[in-house]
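Q: The amino acid sequence is not available; the structure is as follows:
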């Protein structure tokens, strides 16, 4: 494959998988500047890793793995640089702009992403993949754990989420 056709193919796979990239980027970055930086880092790493792509694996799995690894590295660097977590600013996926969502749905969705942003980078990666409807097997391949470990971690995350929602509901309803 010559360089021009390789670039066209690469741009095509970026377009086909932009939803994957979007979810990873928005889950790890709060400001638009950071999102642009992370997007650029991911694209560069994908390009550099192109020659090492193993066709035995799904392309989307490979993209997820690289995007998550870059995002986790970016998050760690940013965390060390800022010495504190950036507070949740309510901009993830800009849910409020979608008029057909009921107010309760918006609150619940924002609560979900607020919870996800509080997870460590490893559990955050797992739950993002789970919410993307990836199978335990696919998640295990991307993360590098067994399917059993993935199942256990997802159940623990779900239980923590239920507890958090219960606490918020109790606070809202005064119980």
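A: Alright, I've got the coordinates. It should be emphasised that the depicted structure is a prediction, and the values quoted were computed from it without experimental measurement.
Q: When you work out contacts or count neighbours from here on, use the C-alpha atoms and nothing else.
A: Will do.
Q: right, and residue 46 touches residue 62 too?
A: No. Counting by Cα atoms under 8 Å, residue 46 stays clear of residue 62, with 9.1 Å between them.
Q: Common neighbours of these two, please.
A: Residues touching both residue 46 and residue 62 (Cα atoms under 8 Å, 6 or more residues apart in numbering): none.
Q: Now do the same contact list for residue 161.
A: 112, 115.
Q: What is the three-state secondary structure of the spatially most central residue of the chain?
A: Taking Cα atoms, centre = their mean, the centroid of the chain lies closest to residue 24, which sits 3.1 Å from it. Following DSSP: H, G, I helix; E, B strand; the rest coil, the label given to residue 24 is helix.
Q: Contacts only, for it.
A: Shown in contact with residue 24 (Cα under 8 Å, 6+ apart): 67, 68, 71, 128.
Q: and the gap between the last one and residue 151?
A: If I follow you right, that is residue 128. Per Cα to Cα, to the nearest Å, residue 128 is found 14 Å from residue 151.
Q: Next: residue 17.
A: To residue 151, residue 17 is 25 Å away according to Cα to Cα.
Q: Ok, residue 168 next?
A: From residue 168 to residue 151 the distance is 26 Å (Cα to Cα).
Q: Which of these two has more residues huddled nearby?
A: Between residue 168 and residue 151, counted using other Cα atoms under 10 Å, the more crowded position is residue 151 (18 against 13).
Q: And here is the other one:
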């Protein structure tokens, strides 16, 4: 039987290995830097609370995305109920690395994609984030709790909307 200390170590090691997931979700669903920090902390807390129920037969990153996205979506819903308007991906574009130095056209495209994502419903935002992270349809379906067919349909529709709106 594992001790509490060894459980904490396993949890900390796995979260550290996949910590980018926390920040991606917090940046997607948080409005201001303070919101993002608070959301990242809430995600970590919820991950710890849910860790005893983690099924080791499944990928940790998939489980982690599912928890983190649920916390992010709940955050947006709470903000909406308080009549706040969360605008995700409020990042500084000059912090995004660029192979050719200052690439104004690329920055404009990134800004347009961020504005597009800000207008999406929370499930579509999560789906697009996972798709852009190059997860398979199967992984996305498992994380979001929808079918692969539904993922494929939603991705296709989102691609079409991106082509027409950006």
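A: Sure thing, it's come through. Quick caveat, the model's predicted, so the values are computed rather than measured.
Q: ok so, going back, tell me the buried residues within the contacts of residue 24 of structure 1.
A: Neighbour-count burial (16 or more other Cα atoms under 10 Å) applied to the contacts of residue 24 of structure 1 gives 67, 68, 71, 128.
Q: what's the burial count for the aligned residue in structure 2 for residue 96 of structure 1?
A: The equivalent of residue 96 of structure 1 in structure 2 is residue 94 (alignment by TM-score structural alignment). Counted by other Cα under 10 Å, the residues lying close to residue 94 of structure 2 total 9.
Q: now swap in residue 135 of structure 2 and tell me
A: Using other Cα under 10 Å, residue 135 of structure 2 is surrounded by 15 other residues.
Q: now residue 99 of structure 1
A: For residue 99 of structure 1, the neighbour count with other Cα under 10 Å is 9.
Q: do residue 21 of structure 1 as well
A: If we define neighbours as other Cα under 10 Å, then residue 21 of structure 1 has 21 of them.
Q: and what of residue 32 of structure 1?
A: Residue 32 of structure 1 has 12 nearby residues by other Cα under 10 Å.
Q: Then the one 4 residues further on?
A: If you count neighbours by other Cα under 10 Å, residue 36 of structure 1 ends up with 13.
Q: Tell me which helix or strand it sits in.
A: Under the criterion of DSSP states H and E, residue 36 of structure 1 resides in helix 32-49.
Q: what about the helices in structure 1?
A: Counting by DSSP state H, structure 1 has helices at residues 3-16, 18-28, 32-49, 59-82, 103-118, 121-131, 136-143, 147-173.
Q: how much does the helix holding residue 36 of structure 1 stray from structure 2?
A: Helix 32-49 of structure 1 differs from its equivalent in structure 2 by a mean of 0.8 Å after superposition (mean Cα distance after the TM-score superposition for structure 1).
Q: what does that helix contact?
A: Contacts for helix 32-49 of structure 1 (Cα under 8 Å, 6+ apart): 10, 21, 25, 26, 29, 63, 66, 67, 70, 71, 74.
Q: switch the cut-off to 10 Å
A: Contact with helix 32-49 of structure 1 is made by 6-7, 10-11, 14, 21-22, 24-29, 50, 52-53, 62-63, 66-71, 73-75, 78, 91, as judged by Cα atoms under 10 Å, 6 or more residues apart in numbering.
Q: Stretch 112-120 of structure 2 too?
A: Contacts of stretch 112-120 of structure 2 (Cα under 10 Å, 6+ apart): 28-29, 86-91, 106-111, 124-126, 128-129, 158, 161-162, 165-166.
Q: Tell me the buried residues within those.
A: Buried by 16+ other Cα under 10 Å: 28-29, 86-90, 111, 124-126, 128-129, 158, out of the contacts of stretch 112-120 of structure 2.
Q: Cool, thanks, signing off.
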